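K.L.:
no FASTA, just this:
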């Protein structure tokens, strides 16, 4: 059974933007994405060069991670986070 907004205990879902009260909606969206650990992904997006490097050696991947700030996140983790953000929307 899906939980209703404000019922507590359920997963936070993104509210549909109806064209008014943008400030409230944007704060709510940011809060939801932050609570799921996705806000940085929403702000910065996924660099396609990170995805293209899937066949690189571990050493080259480490150098790229350090230079791009991606950290220890793998391509699979990036894609999973992207899918989670889309699911929330």
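P.N.:
On my side now, so go ahead. This is a predicted model, so every value here is computed, not measured.

K.L.:
only C-alpha atoms for contact and neighbour calcs from this point on.
P.N.:
Noted.

K.L.:
I'd assumed residue 46 was in contact with residue 78.
P.N.:
Yes. Counting by Cα atoms under 8 Å, residue 78 sits close enough to residue 46 to count as a contact (7.3 Å).

K.L.:
Use this one as the comparison:
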């Protein structure tokens, strides 16, 4: 089961049983952190995965300015937070 750490919900590890409960719980956790849309839609990328994708995102981030840079930073932070919850 998920416990609380510093008042935050933690993701459950799926053990192969009770998928319906697990999936509802996971969706609730991601929604409570404002991450569900990211889970459903992901991050658009035309590059390959892994280090190349990270490097491309980093380069793109450096080339952006102002508001677009802040938006990209927020999306990348949400992505990292979602991975951390998993």
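P.N.:
Received it, and whenever you're ready, just let me know what you need. Quick caveat: nothing in here was measured; it's all calculated off a predicted structure.

K.L.:
does the residue in the second structure sticking out farthest from the centre count as helix, strand or coil?
P.N.:
Checked against the mean C-alpha position of the second structure, the extreme residue using Cα atoms, centre = their mean is residue 17, at a distance of 24.1 Å. Counting by DSSP: H, G, I helix; E, B strand; the rest coil, the backbone at residue 17 of the second structure sits in coil.

K.L.:
And the helices in the second structure, which stretches?
P.N.:
Along the second structure, the stretches classed as helices by DSSP state H are 19-32, 36-41, 51-63, 66-85.

K.L.:
could you dump those to CSV with distance to residue 6 of the second structure and mean neighbour count?
P.N.:
Formatted as CSV, those follow (distance: least, Cα to Cα, whole Å; neighbours: other Cα atoms under 10 Å):
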stretch, distance to residue 6 of the second structure, mean neighbour count
helix 19-32, 15, 15
helix 36-41, 21, 13
helix 51-63, 30, 13
helix 66-85, 13, 13
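
K.L.:
any chance of those helices in JSON lines, with distance to residue 8 of the second structure too?
P.N.:
Formatted as JSON lines, the entries for the helices of the second structure read as follows, by distance: least, Cα to Cα, whole Å:
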{"stretch": "helix 19-32", "distance to residue 8 of the second structure": "9"}
{"stretch": "helix 36-41", "distance to residue 8 of the second structure": "16"}
{"stretch": "helix 51-63", "distance to residue 8 of the second structure": "28"}
{"stretch": "helix 66-85", "distance to residue 8 of the second structure": "10"}
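
K.L.:
how about the ones you listed, which one is nearest residue 9 of the second structure?
P.N.:
The closest of the helices of the second structure to residue 9 of the second structure is helix 19-32. By Cα to Cα, the value is 6.3 Å.

K.L.:
Which residues outside the closest one are in contact with it?
P.N.:
The set of residues external to helix 19-32 of the second structure that reach it, using Cα atoms under 8 Å, 6 or more residues apart in numbering, is 9, 10, 11, 12, 14, 36, 39, 82.
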